[in-house]
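[1] coordinates only, no sequence provided:
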């Protein structure tokens, strides 16, 4: 190997913070020392890794592959150290779980009860950061398993189907659209629409339902937390298209209503995503197996607000 671990850490820090100054502060060395370290790495490799773009550093096409490797390997090394420390201290194995896109954790108490006999040696943490930046959270090691509405396409990740859901229009119970058997995209033309993301996510409502009809809601408002969207709908401040499962508790309590999209409905498949590099991690595989079993069990049905 031509590069040392300090060089890989440098690549990751510069890519994340965009400048030598910020990267040096995070790593804990002077900017001058970090500049010399970068020059040393580029000298060893015989080519530039970064190029200047004003005051910022931008990774070169050749350096991009190095950066992707650094972002994969460094979290793996950090997790290996943490796992060693836990085993050495006879501590439980830690598995971090996140839910992508939706702040939907109504199923957690029931799930934890189902694996209660394993919890002495298996600690499960639930990571909110995955809701907004799911892929990064999983790739970086912030989470080990991800409950995802849709399959994330990345060569470093793999997914297994958890359950079948559907996207529905969510309205106030007394909203005129709540009385319809189903809605078409044209029904949104005069609505105030609340969305947790302005990106046109593959497989979701904008790509499958709204854009093909050439319809744009009267007003679109970005509300990045789905819990907040539900609260706003509950006082009739707009409508949204969301997962029926993720809103099962609010639906069961009558806070909001759900209307199918089109006569055939708009399906949504949920997956449990993991890193391929963790295939031999027994704790992660056991937790994944428990999740797959739980979401197929009767107590995890959509009609049980405490179980799923």
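    Yes, it's here. These numbers come from a predicted model, not from an experiment.
[2] only C-alpha atoms from now on, for both contacts and neighbour counts.
    Fine.
[3] residues contacting residue 223?
    By Cα atoms under 8 Å, 6 or more residues apart in numbering, the contact set of residue 223 is 194-197, 229.
[4] redo that, cut-off 6 Å
    By Cα atoms under 6 Å, 6 or more residues apart in numbering, residue 223 lies in contact with 195-196.
[5] what about it, distance to residue 148?
    19 Å (Cα to Cα, to the nearest Å).
[6] before we move on, what about residue 226?
    For residue 226, the distance to residue 148 - Cα to Cα - is 15 Å.
[7] compare the two (neighbour count), which wins?
    The residue with more neighbours, out of residue 226 and residue 148, is residue 148; 25 against 22, by other Cα atoms under 10 Å.
[8] which SS state does the more buried one fall under?
    strand (DSSP: H, G, I helix; E, B strand; the rest coil).
[9] I'd say it and residue 101 touch.
    No: Residue 148 is beyond contact range of residue 101, at 7.6 Å (criterion: Cα atoms under 6 Å).
[10] can you list the residue ranges for strands in this structure?
    For the chain, strands defined by DSSP state E occupy the ranges 50-53, 56-59, 93-99, 122-126, 145-149, 157-171, 192-195, 219-222, 240-243, 257-260, 266-275.
[11] contacting residues for residue 92?
    For residue 92, counting by Cα under 6 Å, 6+ apart, the contacting residues are 121-123.
[12] could you pick out the buried ones from those?
    By neighbour count, with 16 or more other Cα atoms under 10 Å, the contacts of residue 92 hold residue 122 as buried.
[13] in addition, the following structure is provided for comparison:
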């Protein structure tokens, strides 16, 4: 037996209309074409599906069984058509994000909270476990966006600039280095450096400062959570280097001091990498806009004046950079 969707729609239309003429109008076909379709369907089933001598026209027991199938299947097909239409027009889809930046949760979660209010039909997820193979996961379509500060020249991958940030030194308020206007590599020689548990190549303090200078801290302590890092700093258990958006409240806290790294300071740029064909999707463009604006708000902190918006390149190039 070969049952098609048009057969299920026919059964439903006749049941709702109560006659062939009205059902044909609902289906937008001629009455003769509908009669021919019914005849062919009944030949497949091997029994009558309608009581033709009743008014309104009623389904037989076999017809009612087929109607139950139509009531289950057709709504799912119609919902699927709506989903596909939304996908074509960019109002639905998937936004699975991999982050190469351990501290990015601080600004990414507020961005996604705003994003979901507009794009409730977009499936959002964060995949932190893919940090060491994020770009490969993007190429395999395992994820849709990679948050990174290390842009590469990869065919089919676009790196959209988001915002500039500054890694800052943080120590307890009574620390001897509080007297210095800025921090130099040699200042870490006698210090316990508190870092996230990621490879050194992904930490700005190593890739941008200590390794080029050939300096090794007295000790390194790896800590998972930003809050715990700051707790240890405040209690004098070590010093740290964190991106400015993490320190929006710390700057005003009497337990801490923050200082720029080197006299000129350090500046990095964050990017959102995605597949080139996805850049035209409306929800992807909106996510990028939110990431640019909301992160800057965090950088400004509660005063709204502690940082200015960073100039963002309009092209996707840039120098290689490392994550905070």
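    Great, that's in hand. It should be emphasised that the depicted structure is a prediction, and the values quoted were computed from it without experimental measurement.
[14] ok so, going back, in TSV: the strands of structure 1, plus distance to residue 211 of structure 1.
    Shown next, in TSV, are those (distance: least, Cα to Cα, whole Å):
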stretch	distance to residue 211 of structure 1
strand 50-53	36
strand 56-59	35
strand 93-99	26
strand 122-126	34
strand 145-149	20
strand 157-171	15
strand 192-195	14
strand 219-222	14
strand 240-243	14
strand 257-260	17
strand 266-275	14
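[15] looking at those, which one is packed in the most?
    strand 145-149 (a mean of 26; mean count of other Cα atoms under 10 Å).
[16] what about it, how far off from structure 2?
    With mean Cα distance after the TM-score superposition for structure 1, strand 145-149 of structure 1 departs from structure 2 by a mean of 2.5 Å once superposed.
[17] against structure 2, where does that strand fall?
    Aligning strand 145-149 of structure 1 against structure 2 (TM-score structural alignment) gives residues 145-149.
[18] likewise stretch 38-48 of structure 1?
    Using TM-score structural alignment, stretch 38-48 of structure 1 pairs with nothing in structure 2.
[19] got the residue ranges for the helices in the stretch 201-308 of structure 1?
    205, 226-234, 248-252, 282-294 (DSSP state H, counting those that start in this stretch).
[20] how close does residue 189 of structure 2 sit to residue 181 of structure 2?
    18 Å.
[21] ok so, going back, which one of the strands of structure 1 lies closest to residue 67 of structure 1?
    Relative to residue 67 of structure 1, the nearest member of the strands of structure 1 by Cα to Cα is strand 56-59, separated by 8.1 Å.
[22] so which elements touch the closest one?
    If you count contacts as 3 or more Cα pairs under 6 Å, 6 or more residues apart in numbering; DSSP states H and E, strand 56-59 of structure 1 packs onto strand 50-53.
[23] try 8 Å this time
    When contacts are defined as 3 or more Cα pairs under 8 Å, 6 or more residues apart in numbering; DSSP states H and E, strand 56-59 of structure 1 packs onto helix 5-17, strand 50-53.
[24] so for residue 239 of structure 1, which of the ones you listed sits nearest?
    Using Cα to Cα, those put helix 5-17 closest to residue 239 of structure 1, at 36.3 Å.
[25] could you tell me where the closest one falls in structure 2?
    The aligned range for helix 5-17 of structure 1 in structure 2 is empty, by TM-score structural alignment.
[26] what's around residue 67 of structure 2, how many residues?
    Neighbours around residue 67 of structure 2, by other Cα under 10 Å: 23.
[27] and it, what is it in contact with?
    Here residue 67 of structure 2 is in contact with 8, 11-12 (criterion: Cα under 8 Å, 6+ apart).
[28] repeat that for residue 97 of structure 2.
    124-127, 143-147.
[29] ditto for residue 235 of structure 1
    residue 172.
[30] one step back: in helices, which of the contacts of residue 67 of structure 2 fall?
    Using DSSP state H, the subset of the contacts of residue 67 of structure 2 located in helices is 8, 11-12.
[31] for residue 233 of structure 2, state which of the contacts of residue 67 of structure 2 is nearest.
    residue 8 (68.6 Å).
[32] host element of the closest residue to the closest one other than its chain neighbours?
    Residue nearest to residue 8 of structure 2 in three dimensions, not counting chain neighbours: residue 70, with 5.0 Å by Cα to Cα, 6 or more residues apart in numbering. Under the criterion of DSSP states H and E, residue 70 of structure 2 resides in helix 61-88.
[33] how far does that helix sit from the chain's center?
    31 Å (Cα atoms, centre = their mean, to the nearest Å).
[34] can you pull the buried residues of it?
    By neighbour count on 16+ other Cα under 10 Å, the buried set for helix 61-88 of structure 2 is 63-64, 66-67, 70, 74, 83, 87.
[35] please produce CSV containing the residues you listed, extended by distance to residue 164 of structure 2.
    Output for those, formatted as CSV (distance: Cα to Cα, whole Å):
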residue, distance to residue 164 of structure 2
63, 66
64, 65
66, 62
67, 61
70, 56
74, 51
83, 37
87, 32
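[36] go through the strands of structure 1 and name the closest to residue 299 of structure 1.
    strand 157-171 (13.3 Å).
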